[in-house]
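Asks: Predicted structure and sequence below. I'll ask about it afterward.
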Amino acid sequence: MSTSTPLALFVGMPSPELSENEVAFFKEANPFGLFLFKRNVQNNDQVRRLVAQFREAVGRDNAPVYIDQEGGRVQRLDNGNWPLFRPLGHFGQLAKIDLDLAKHALRQSHLAMGSMMSEMHIGSGTAPVVDLARAGTHAIISSRTFSSDPEIVAVLGRVAIDALLETGSMPIMKHVPGYGRVEVDPHHDLPVVHADVADLMGTDFLPFMRLKDTPWAMVAHLIFTRIDPDLPASISPKVCDLIRNTLGYDGVLTTDCLTMDALSGTWDSRVTAALDAGYDIALHSQGDLSQSEAACKAARPLSEVSLKRIARAEARLGTTRVDVQALHAEVEEIFRESGIA
């Protein structure tokens, strides 16, 4: 087991197994976690081998390996070896018909999805999304959300979070403090929001405040001109302060991937800026070895405060496992009977 403190950083990798050079790099650099994409996953056994390979390299048998697995358009486990999960918006639609039934279906779906990941030793699907789906919200966000109603989002978000925790899958609510008003895709452009903070508190920020006991949260790439007109949220000390002190969030804060085009500057400089802003962990998941090496040089070891937040989060993880196929089939039957395609 490594005795050194891991770097406050997740990195990616290019293929389904680690090369000798990548193993040597991880052993030397000791990034906190590994972030997977579709390119890295083939089947259950391969994923378990990859997780074990990474953990052996960094010398930590609990080193986190995370992936994007929200359901709908964002689920990397989608090559036919795993069931496909419904988008969150379907549960929002069902909630308009029968809220209790929607909560039940959502719980079953997330128990199944969490169990599926935990069986492969994937520690989180970086879900759920608790952004709002407003009239003008860009489809890259709105297609992944529960509803335009912050109360419904908060209620359904709680169900998803609790179910994931129960299965030992770390819930990560995103994207704090909220992508609900973005009109451009942050993967390609920097969104700018001019809304007043008082307005945001009763709308976009509300689900994050209601769910502030969620162990982890992921920070958005956008500018709130009324909070910090100069820096995107993910590298802004002012926004970090708002999340901590105004929204009252004291869990682990990780950035969204810092290689997205919403940000400017070199990728490694963005790592430094995010950690300087006060966030616990920087996410740099592009996967090229030379870029990961640069990111690690720009990072720093996790702080004592961050380590305590991480330990507090891990202590909340359960061990429940369910029959994934049976629960998935139950959810599909609920939607067939409800008439939601």
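Replies: Received it, and whenever you're ready, just let me know what you need.

Asks: C-alpha from now on. contacts and neighbour counts both.
Replies: Noted.

Asks: Show residues contacting the top helix by length along the chain.
Replies: The residue-count maximum for a helix in the chain (DSSP state H) belongs to helix 99-119. By CA atoms under 8 Å, 6 or more residues apart in numbering, the residues outside helix 99-119 that reach it are 85, 91-92, 94-95, 123-125, 156, 159-160, 163-164, 166-169, 320-325, 327-328, 330-331, 334.

Asks: Make a PyMOL selection of the buried ones in those residues.
Replies: A single PyMOL command selects the buried members of the contacts of helix 99-119 (16 or more other CA atoms under 10 Å):
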select buried, resi 85+91+92+94+95+123+124+125+156+159+160+163+164+166+167+168+169+320+321+324+327+328+331+334
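
Asks: which one is residue 321 nearest to, not counting chain neighbours?
Replies: Spatially, and ignoring its direct neighbours in sequence, residue 321 is nearest to residue 115 (5.3 Å; CA to CA, 6 or more residues apart in numbering).

Asks: before we go on, here's another structure to hold up against the first:
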Amino acid sequence: MTPLAAIIGLSGHRLTAEEATLLRDRRPAGAILFARNVADPAQLRALTGQVRDILGADAPILVDQEGGRVARLKPPHWERFPPAAAFEHAPEAALRANAELLGGICRDAGLDVVCAPVLDLRLPGAHGVIGDRAFAEDPSTIARLGAAFVAGLQAAGTIPVIKHIPGHGRALADSHHELPRVAASAADLAADIEPFRVLAGSGAWAMTAHVLYEAWDRALPATISPAVIRDIIRGEIGFEGVLVTDDLAMGALSGASNDLAGAVLAAGCDLVLHCTGRLPDTAALLASCPPLTDRAAERMAQARAITEAFHSRRPEALRALRDGALGALAAAAPGEDPTARPA
């Protein structure tokens, strides 16, 4: 049975009987887990095992584990990781080590696709939804640090998801609640997409931005815009990997998720993401979702093969490298210990 082109959320710490039946009958491509799905390492490993018993050993299970305030695996059971901004002036080797440590705890829990790093710009005056989730303001710095983070996740055996393509950094609104409109010129936007262009061939997946860019499409946000996906994401950026939407249930998109699924796939996305975990919503989404295309399946297989080729683990040496670099930064800027930033 060909899986449907959907990644879906789940309701709690284990699959309910109704969820298990839905997954068997409709078979989405994979799942994404949130804090509501996480209690402790044993429970989490059991849940990811349940999902793969139904969907198959290679079914991707995603998690948002950036570090800082976006982390689903948290103390006391898992290490607290710094936000991206903590590494703006750190050596790339330290950032790669941090990402490999982070990826390692995800892989150990059965989570093989990590929705990170954020390649958006951290711009003054923009909405705080990005903020310290971004490495820097300068696109070339973001590209360099993003490449280190991607390499670290791949070395840990996890597939990265760069986000939010083609860029959320100029948004003045939070796409979780409303649709941001970006009025920047095409020239400014061409500079913003540099980090995504640099990492277009890295083997990472990419997650779309629910943002309307007036210079590229005055009517539709990127996620459902054939022009933005064709001309900018696949064209100017040159991204040919797995393109997954941000959550279709977010406030930026109007209409029911099940009505949007066909539109976003027709626009050029490979996978739809639906995160609510509410069974009626998920069932409606899967009832309207087309099957995964052969090209999308090829892209998923390529990303997994690239990650497995990079996979290696040296946790203790990595931790010393990461912590030493962050300690030096804290000593150079007393009172701004990057490991102590809010999560």
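Replies: Structure's in. What do you need? Treat the numbers as computed from the prediction; the structure is a model and nothing was measured.

Asks: How close are the two chains, by TM-score?
Replies: Once superposed, the chains reach a TM-score of 0.93 (TM-score structural alignment, normalised by the length of the first structure), with 328 aligned residues with a CA RMSD of 1.3 Å.

Asks: The equivalent of the residue nearest to residue 321 of the first structure over in the second structure and residue 78 of the second structure, how far apart?
Replies: The equivalent of residue 115 of the first structure in the second structure is residue 104 (alignment by TM-score structural alignment). For residue 104 of the second structure, the distance to residue 78 of the second structure equals 11 Å [CA to CA, to the nearest Å].

Asks: Of these two, give the one with the bigger neighbour count.
Replies: A count of neighbours by other CA atoms under 10 Å puts residue 104 above the other of residue 104 of the second structure and residue 78, at 25 against 14.

Asks: contacting residues for the counterpart of residue 255 of the first structure in the second structure?
Replies: Using TM-score structural alignment, the equivalent of residue 255 of the first structure in the second structure is residue 245. Contacts here follow CA under 8 Å, 6+ apart; on that basis residue 245 of the second structure touches 207, 208, 209, 223, 264, 269, 271, 272, 273.

Asks: List the buried residues in stretch 284-291 of the second structure.
Replies: By neighbour count on 16+ other CA under 10 Å, the buried set for stretch 284-291 of the second structure is 285, 286, 289, 290, 291.

Asks: Stretch 57-64 of the second structure now?
Replies: For stretch 57-64 of the second structure, by 16+ other CA under 10 Å, it's 59, 60, 61, 62, 63, 64.

Asks: Neighbours of the aligned partner of residue 150 of the second structure in the first structure, how many?
Replies: Under the alignment (TM-score structural alignment), residue 150 of the second structure pairs with residue 161 of the first structure. Residue 161 of the first structure has 24 neighbouring residues, counting by other CA under 10 Å.

Asks: Report the contact partners of the closest residue to residue 161 of the first structure other than its chain neighbours.
Replies: Excluding the flanking residues, the one nearest residue 161 of the first structure by CA to CA, 6+ apart is residue 171, at 5.5 Å. Residues near residue 171 of the first structure by CA under 8 Å, 6+ apart: 124, 125, 126, 127, 128, 161, 164, 165, 214, 215, 216.

Asks: So which of the residues you listed belong to helices?
Replies: Mapping the contacts of residue 171 of the first structure onto helices (DSSP H) picks out 161, 164, 165.

Asks: just checking, residue 127 of the first structure touches residue 174?
Replies: Yes: between residue 127 of the first structure and residue 174 there is a contact at 6.9 Å, judged by CA atoms under 8 Å.

Asks: Those two: who's more crowded?
Replies: residue 127 (26 against 23).

Asks: Next, whatever residue of the first structure lines up with residue 170 of the second structure: secondary structure please.
Replies: Using TM-score structural alignment as the criterion, the counterpart of residue 170 of the second structure in the first structure is residue 181. Using DSSP: H, G, I helix; E, B strand; the rest coil, the structure places residue 181 of the first structure in coil.

Asks: Against residue 142 of the first structure, how distant is residue 181 of the first structure?
Replies: 10 Å.

Asks: Which residues are in contact with each of those two?
Replies: Jointly contacting residue 181 of the first structure and residue 142 under the rule CA under 8 Å, 6+ apart are 132, 134.

Asks: Thanks a lot, see you next time.
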